[in-house]
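Enquirer: just need the structure, nothing else, for what follows:
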Amino acid sequence: MRLTRQTNYAIRILMYLAANPDRLSRLGEVAKAYSAPEPFMFKILQPLVSAGLVSTVRGRNGGIRLGRAADEINLREVVELTEESFTMAECFEAGADCPLIYSCELNSALRQALEAFLSTLGRYTIADLTKNKAYLHRTLGIEPAAAA
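Expert: Alright, predicted model coming up:
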């Protein structure tokens, strides 16, 4: 299974915010850290806000931050939120015309594989991905809260 760019960047946004918990971040600085266009990142941010994974603060000194603790956001939740489809083969699609659709072992095997994939992601949180905050700060150019 291959994750979309949207899912990849959604996880990156959450990682950035988890690595920078002591202050509000601006979407522009997150986009710059990942060399991504800000309008693209804004599009990805919307479902994260709607789901409560990211919260926004409006105003001149506003910004974004995690909506929940990083250890409460698991990767499965993010993937299921941002991926449009988990179709791994034609037989996963509604209206598939294969005569074996209800008795095919390939369909069963792929469904089990997908569930194993999602189950594994469910065991990891954003906190797990951001344990080395010092490295993330250096790599992403995040300044300490006092200096910001």
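Enquirer: make it CA atoms for all contacts and neighbour counts henceforth
Expert: Fine.
Enquirer: doesn't residue 43 lie inside a helix?
Expert: Yes - Residue 43 forms part of a helix when assessed by DSSP: H, G, I helix; E, B strand; the rest coil.
Enquirer: which ones are touching it?
Expert: By Cα atoms under 8 Å, 6 or more residues apart in numbering, the contact list for residue 43 is empty.
Enquirer: would you mind measuring the gap between the ends of stretch 65-74?
Expert: Chord length of stretch 65-74, first to last residue, is 16 Å (Cα to Cα, to the nearest Å).
Enquirer: now do the buried residues in it.
Expert: Across stretch 65-74, burial judged by 16 or more other Cα atoms under 10 Å covers 65, 66, 67, 70, 73, 74.
Enquirer: one more to line up against the first:
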Amino acid sequence: MRLTNYTDYALRVLIYLTAKEKDQLSTISEIAEAYDISKNHLMKVIHELGKLGIIMTIRGRGGGIKLALPPEDINIGALVRKTEDDFKLVPCFEEGNHSCAISPICGLKHALNRALIAYLQVLDEYTLADLVVQPDRYRTLLGMNKPDL
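Expert: Got it, this is the predicted structure:
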């Protein structure tokens, strides 16, 4: 199972916001710079996270983004399910796809389906708070501890 960049970026944004000092706002630019990723891609991710009610976006001068929920209320498995659009590991997972000759008796399809379920169950065991247990170290690695000029 491979996560899309979209889900990866969503997780990175949430990790960043969790590491930030409580109630401080962040900007798309600072997150993009910290991870060296595209602002345009982040804008789409942040828009979706806002629609899902996971982050708050504050517009205008002095605006930014922050978590809308406590980190312990943001489940990683649930987030992955909301941000991934395709859990079809092989073509035969697609409804109505009968292109494989062994599909009616294939044990691989069953094994892959069990693996996917187990994968998501493990992610269900974690919250955002579980991932960011040392926020001060994240702040250092992400360049949040730079002195203001």
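Enquirer: before we move on, back to that, so can I have TSV of the buried residues of stretch 65-74 of the first structure showing distance to residue 4 of the first structure and secondary structure?
Expert: Shown next, in TSV, are the buried residues of stretch 65-74 of the first structure (distance: Cα to Cα, whole Å; DSSP: H, G, I helix; E, B strand; the rest coil):
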residue	distance to residue 4 of the first structure	secondary structure
65	23	strand
66	22	strand
67	23	coil
70	22	helix
73	19	coil
74	17	strand
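Enquirer: which member of those residues is positioned nearest residue 106 of the first structure?
Expert: residue 74 (28.6 Å; Cα to Cα).
Enquirer: let me see the contact set for that closest one.
Expert: Contacts of residue 74 of the first structure (Cα under 8 Å, 6+ apart): 121, 122, 123, 124, 125, 126.
Enquirer: could you check how far residue 19 of the first structure is from residue 136 of the first structure?
Expert: 7 Å.
Enquirer: do the same with residue 28 of the first structure
Expert: Counting by Cα to Cα, the separation of residue 28 of the first structure from residue 136 of the first structure is 17 Å.
Enquirer: so which bits of stretch 85-104 of the second structure are buried?
Expert: Buried-residue list, stretch 85-104 of the second structure, by 16+ other Cα under 10 Å: 92, 93.
Enquirer: more neighbours, residue 19 and residue 136 of the first structure?
Expert: Ranked by neighbour count (other Cα atoms under 10 Å), residue 19 of the first structure and residue 136 place residue 19 first, with 23 against 17.
Enquirer: the strands in the second structure, which residues?
Expert: 55-58, 64-67 (DSSP state E).
Enquirer: which one of these is the most hemmed in?
Expert: The highest mean neighbour count among the strands of the second structure, using mean count of other Cα atoms under 10 Å, belongs to strand 64-67: a mean of 22.
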